[in-house]
Structures are given as C-alpha cells and as structure tokens.
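Enquirer: The amino acid sequence is not available; the structure is as follows:
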C-alpha cells in the first residue's frame, strides 16, 4: 500500500458535531502509518445515510479512483462505505477493476481468497440488516410520537410548532381566514373566483409567506404568493382542527410510474389541532373549487360556454352531456350538438347509446320557462318558500343524524384505544389484536363515510338558499332594464347556471 485515501461517514448532523468523524479518521491514519503508506486524501460525508450511493464525497472518491490517484481506500468499518449489500458489492467490484484495494480497519479479511470474499459479503449483509432494523425502530418511534399528537416537519401556514405540537399563529391564522373567505363569498354564485384571481387579491395584501424569513429559502420573495401556496391552504383539512397524517408513502412498485402513493386507510393516524376555520367553511370552499373545475373555460377553447353545458345528464348511464360542432350566429347566439360522454367508453358493454340532440331543442323551451319565472318573481318566491320549508325540516334532521353518528364514531375510537392498551400490557396476543383492530377500523370508516355524505347533502340544501338570495340580487339589477328578448347569449348562460342545478 503506497498511496491510500480515507473515507469516513456519519448519518446525522448530531454525529457531525460530535467526535465520530474525527475518531474514524484518526484510527484510519494510525492504520495507514503502521503499514508505511502515504495519505493522499480524505473524503468526508457528514450527515449522509448509508442506504444510497448518491453521496457527494463518495462519488468524488470513485471519480478520483478512475484517475489512478491512489492505490487503496481505507474505512473504519465496512458499513461506513455502504449499508446496502448491492451497493457495497458494486463499489467493491468497481474498485477491484481499477486495481484499488478496499481495506477495513475493524474487520480483517483477504479478498484474494474465497473465504475472504464470503466474509466480506457476510459483513455487507449484516450492515444491510442493521440498516433495516434502525429504519424500523425510527419508524416505530415516529408513529408513537404522531399518535400522541406531536407534529413532524415544518408547520403549515397559520401554525407554529411549540413543544412538538401545533399552535395557532394569530397573524397567519387571520390571513388563512381571509383566503377562505375569498372563495366562500363566491359560494352559490355563477361568477367564478379562480386561484389566479385569488392570487392577485392575496398579493395585494402585502403579507409575508411562511418561507419569507427562512434562511433555507434565500431566493424567495417575502410577500409574493404563488398559486400553489394558496391552493395548498384551501385544500388542507388541517385548518378544521381534525385531519389524518401519514397518508402518503414512497412508491415501491416499479410498475406504477408515480413517486408517491396513498397508504391504506387503516395506516392513517388521526390528528387533532387547534381549529382555524369551521368545517362548513372548508366544505363550502371545496364545492366552489369543484364548480370552478366543472365550468372552467378550458385552454384553447375560449368559446366553449353554452347555456346547458355540464348541466344536462344522461338518463341511461348518468354521465354528463358535452357539446360539439359549435356554430355562431352574429357572434351572439350559438347552436351546438349535445352528446353523452358515455358513447366514447372504450368498453363495449359499458358504452352508452343515447342519441345526440341540437341545443335549440332544449335551450329554447327552457329559456321560455325561465323568462316566465324572471318576469313573475312571485312564482319563484312561492316555489322557493315551499322548498325551503321542507329543507328546514330536513336540515334539522341532518344535524341530529350527524350528532348521533359522531357519538358512535367517538365510541369506536375509544374501543380501539382500549384494545391497543390491552395489547401493550400483554393481555391480548397479536393475532386477536390485529383481527379486532381491523373490525374497528372498518366500523370507523363506515361512520366517517356516512357523516361526510350527510354533511354534503346539508351543504347542497344550503346552496339552494344561497342561490335564491343570489337570484334576488340579480333580479334587482335587471328589473329597471329587463329586456329579455334582446338579452345576450352570455347573460342567458349566466342566468341559467344560476337557476338550474341539474
């Protein structure tokens, strides 16, 4: 061994601050000097895990080996080089092909003999086994911490981490409420509020983002909000006070071309945090977003809006009718052909055979009926009042049913917690625990689904009330100059989508 280099590695930043790296390097230096070798370089990967080869100093060392700068690589232990058997064997073969010797200070072996090569492979296998054990212990510790309500990672906007738990940041929470209000004020209206429009409003407030003063994001403009930041806030259920964590995991299936996948519901961990907005506000916001998606004018199709587009449903298969063959007259009135989306189903057995129809066949009689309602508001008021009387009774029933289901859900969760405590204390075996835990999880999911369905129905009732109020505003605007004969097609579309749900 004439020319040798030292490679050292530790996994965490805490170890970097400690003496582990210097101790490894010191023992490697003593070893090389005892063999009368010269130290030509030291490669240090601090805070890097051994499960991958993607480490800057390791890659630099492999590149230098190709240049013939040294004859041997000295490590304190084999697992410092890699904790993956496959990666270790690849590195070993790579160095052997370049006539570079791999030496471990702690483990003595001779790779020139079959016994030595077997011993090295065994060391690599043990290193990989140890890595898997460490990973499992860390995961168990993190899961236990999450079940106690502790937060892992950076907090979402509106919260700070105090004593490992989320606490409300009052200034940021007010901004969150204002962002949600932008969308909920638009609930039940045909005037869409898009994420892009909301972005302009929020940037006009001149408030800092979460990353504004974070040193890790030096290039971030403090008061500039991206659309993705606003979208992540209004789609995050954590602001309602109850959410699930540990829902996403890395994809290990090579057949699926995505980086992350959703875990099974049984592996999700419920988390309760201080509430920023009401459940109803969040659900209203989700309905507004869904309506935005349904009635959005797609890129490249600026003239795709018609009176009943995405409001007509097929009576055979239940899918929406879409439009094709749009024809414009005097840049005002349009004639289109409506067709069922189900006719394009590639599976013959599921294909729909509903006939297409020209838009005038439905739009003309519908508009005549709507004109009668608009010119005679007492007809609409009578209908709406009759509907709302029944809906008030239904709404009260919905609230009672939701309260009963939430109580049953709480009881199921308490049973699950008691079962876990009995298992921890050793009174139940693992087979009984897993079987019973799966039953309780299914019961919990069933209650959650029923609660969500009832809340959704309740919101639809609320939507009709809001639509009635919106119509009143619209009528007041039009009553002074209500010329429904020469009304533009665009205004016809707006009024129709305000009054017609489906």
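Expert: Perfect, thanks for sending it. From a predicted model like this one, the values you see are computed outputs, not experimental measurements.

Enquirer: make it CA atoms for all contacts and neighbour counts henceforth
Expert: Fine.

Enquirer: hey, where'd the helices end up in the stretch 251-400 of the chain?
Expert: Remark: helices assigned in the stretch 251-400 of the chain by DSSP state H, counting those that start in this stretch are 279-295, 360-375, 377-424.

Enquirer: now the angle between helix 360-375 and the last one, please.
Expert: When axes from the mean of the first three to the mean of the last three C-alpha atoms, to 10 degrees is applied, the directions of helix 377-424 and helix 360-375 differ by 100 degrees.

Enquirer: another structure for you, compare them:
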C-alpha cells in the first residue's frame, strides 16, 4: 500500500463557500485514497491563504521538506488549483516533487504525473485554470471600472464617510457623511490652507486627540492622502494605481478616473482649489544641503516607544554663510506623528554607526564571545524544540482520538441508535474540535520551522559573521544597506542613547547570499535559521 499525503488550501474569500471548505476537500480526497488503496499518513493545510503564490504557504513548504526526506510516495489534492493557481508555480512544485520520486494526483482531474501523458494533461488543465482565474479577475475589474464611471463607490474605508446599503438590491451602496469625522476633515483642510505645514498639522491634530478611521494616530502620509482625495468635494476617484498587486506604488496611473459622485461633499471647491495650489507649490523638491546615507534607518529602535528610527539633519548657519550640519537618527513616530506620539530621542549618526560596526567586529575577532553565543543558541534551540515536539505529539493523539470518535458516531447512526439530527450535531461538534487542534498544530509547526533542530556549527557562524563584517567595511553604500536589512533584525538603544543589543538573523537566503551558494531551486526547503543576539552592558 502506497503512503500518501493530502494537501488542502482555502483562501479567505473561498472559506464562505461550502464546496471549498477544508473539511470538504479532506473528506473527498480521503475517500478517493481509500478507493485507490492508499494509506494517508499526513495532511498539510493552508488556511486563509491565496493560491496566487507560494511565499506565505507554510504547510506547502513543510510538505516539500518532508518530500525531500522520502516520507511518502504521492501528494493528493482535491483540485490542481489547491496546489497552485499560477501555472509556472504548479510546474515548479510538481517538478520538485518528481525529483524526490513523489507523484502528484488530483481527485477532480484524471491525470497521473508519473506518465508523460499525465504530465501533458496536467499542463493543459493548469493552463485552462489560470485562464479562467485571469478572466474572472478581468471581468471584476471591468465591472468596478464601469461603476466608478457612473459615480458609484466601489468600497473601502475613508474618513468622513460610511458606506450604507439602500434600495431593494442589497448590493447597492452609497456614501453617507459621518458629521463627527467630517469636522476633522474640514479642520485638516482649513489648517493647511491657513499656512500650516504637514508636520505641524499632524502634531496639532494628534495633540487634540483625534484618531484615524482605524483608531490610530494621524501620520504625515495620512494627511497627504486626505488633502489629495477628491472624494471630499463630491467626486469619485478610481484606478489611481495600475496593476496594484504587481507594482504597488510604482504603478501610479497618471490618468485615473475622476467623475462626479452620488455622495455629498464635505468641503467646498474653493477650499479644495486653494489647498491643491499650496500643496503643489510646496511639493517642489528643495535643494539638499547635505549628502550621505543612513544605513541603520529602520533597524535602530526608539528607546522610548520602540518604533523604527529615521534619518534627519539639523543645520546652523555660520557667520561666513555656510552651514554647520549635524546628522541624526530620530524616532519615526515623533517625525511622522508629532510630540503626542513620542519624543525625538535623537542619536548622532556618526557615533551610533561607528559603535555598531565596531561591536560586530569585536564579537567576530573574540573567539570566546562567538563560541559562547553559539553555545547559547544551541541550548536555547533545544529548550524550545522539546516542549514544542511534546505538544505536537499530544495534538496528534487528540486528532487520532477525534477521528475515531467521528467513525463511531457514523456507526451509531448506521445502527439506528442516533437520529440524523443527532449525527449532524455530533459531527459538527467533532469538526470544530478537529479545527481547533489543527490550528494549534499549524502554529507549532510554524515555530518548529523557524527553529533548527540540528546543532549550529561554530565554523558556520564564524564564516557568516566574517563575510558580514567584510561587507560592512568594504562594500559600497548600497550593498552595505542591502545586507544590513537582510541580516540585522533590530538594534536596541538604551534611554541614555547607548547601545543595548544587536539582533542578527541568518536564514537560508542570507546564508546563500553571503557565501555565494548557487540557488538550486525557486522553492527552497532548507530549515537553516539562526537568531544571534549580541548584548552590551
């Protein structure tokens, strides 16, 4: 009897559809495996995750890792789109499985990847599936675009308005003014029109205690978005970003749809025009009177609020007309949200950078410190792994007991001891318990994936630290910044601005980057993951 595993996935949107539910997929595949005389030894489940890419699918990564260990012979799914919606991703996954002598099978599509004909059939079905998905996406986009051209709201949250349903059709919505929030919007426009700068405006609004739609403090970016949103003069703006998923903010559309909306305006056109004129004048880039990079931006953490620290300068004019420039790292919260959020907590750029790079070098060249760090890592890893493995074993026993209970409930129904209603209620209760245990199992497996069970070799850490140190002292500014962001998780600072600790993280990607290993596959199942915390007294 062949040993097989089941892979199931459901996205957030699909969770509402009974046919796509995890239980439905598992039951269908399990019955098919029984008919085919297969022994199901494990189930890998990704919940609430899109099949568009494989990046965030922890269960799939575990499956590939276990396939490499040759723990099973086949992977079964309900449909091919459960494994991947993207044709290229599907081919990569199936190709990787075949390298480990693992076949791929689907309950809904009759093909067998162990044969050339089956592989051809899989390619054809995957191409059709991807075409269907892209067609649905395109049709939805067209519908939303047409709604926008008619002045209708396409959804989303915006300060000053709420979306309400109206009429007989439950799908029809329109925007309604929330007067309490509209007052904040008017205040923002009026203060900016009166000459307030963005930072001053943010500071003022936050000190008054006003909050955004999500209950957060206002930031400069939030204020900018409000000042540039034509929704507040009764217009609908749509398609401001093109191909948002692929390009994000780089895909800005120079000609978005802007039409008269069905909703009431919050501010008048004169105030809007005045604000846009001022904003345009202030948006001209000023001449920079200083140069240089800030490699620790985002890595340094504010000693007061813990937010990332950002670049900043102070300039003082000398008698000869030149400027005395001092470079600092400031609290990002203070910079973006003002004194109501935090204080500047400024740190001299040159001082902190010299200290950080010097401390990293000291650790590298002091063998006893590095050895002690490696011993602590391995000890901590053991302390973490053992309890997690015990919890996992307990959950596995619970799941087996629940599956047995489920079978017994069916037997009671078949013997006429319980009614159909009792059967449904008991199965529902058992399914909920199984769901809870599976969620616990996934959480523990994610933690185990982040913690390597094999002892870390001192020489591996020494090599990585050496390469890291070389880059810090010899590489270009751009490369130095890239590597710092890859490896340094955070740099903590004491209230007196002295260095508290540096937390480094080396995983398979950074390891490969530092030692120039070849990327054998787009899907890496390596579990190498080391967190190194360097503390300073």
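Expert: Received, thanks. In this text, all values refer to a predicted model and were calculated from it rather than measured experimentally.

Enquirer: circling back: need the winner for burial among the helices of the stretch 251-400 of structure 1.
Expert: Ranked by mean neighbour count, these are led by helix 279-295 with a mean of 18 (mean count of other C-alpha atoms under 10 Å).

Enquirer: what's the mean distance for it versus structure 2?
Expert: When structure 2 is overlaid, helix 279-295 of structure 1 sits 2.9 Å from its aligned residues on average, using mean C-alpha distance after the TM-score superposition for structure 1.

Enquirer: Tell me which other helices or strands that helix touches.
Expert: helix 170-184, helix 227-234, helix 430-478 (3 or more C-alpha pairs under 8 Å, 6 or more residues apart in numbering; DSSP states H and E).

Enquirer: circling back to that earlier point, can I get the helices of the stretch 251-400 of structure 1 in CSV including distance to residue 196 of structure 1?
Expert: CSV is the format used below for these (distance: least, C-alpha to C-alpha, whole Å):
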stretch, distance to residue 196 of structure 1
helix 279-295, 12
helix 360-375, 32
helix 377-424, 34
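
Enquirer: follow-up on the earlier one: wait, which of the helices and strands packed on helix 279-295 of structure 1 is closest to residue 381 of structure 1?
Expert: Nearest to residue 381 of structure 1 among those is helix 430-478; the distance by C-alpha to C-alpha comes to 8.6 Å.

Enquirer: C-terminal to the closest one, what's the next element?
Expert: On the C-terminal side of helix 430-478 of structure 1, the closest following helix or strand by DSSP states H and E is helix 489-499.

Enquirer: who wins for proximity to residue 176 of structure 1 among the helices of the stretch 251-400 of structure 1?
Expert: helix 279-295 (11.2 Å).

Enquirer: Residue 458 of structure 1 versus residue 395 of structure 1, what's the distance?
Expert: Counting by C-alpha to C-alpha, to the nearest Å, the gap from residue 395 of structure 1 to residue 458 of structure 1 is 6 Å.

Enquirer: Kindly apply the preceding question to residue 323 of structure 1 instead.
Expert: Counting by C-alpha to C-alpha, the gap from residue 323 of structure 1 to residue 458 of structure 1 is 31 Å.

Enquirer: Who has more neighbours out of these two?
Expert: residue 323 (22 against 19; other C-alpha atoms under 10 Å).

Enquirer: after the helix ranked longest in structure 2 comes which helix or strand?
Expert: Across structure 2, the longest stretch assigned as helix under DSSP state H is helix 367-414. Counting by DSSP H and E, the next helix or strand C-terminal to helix 367-414 of structure 2 is helix 420-450.
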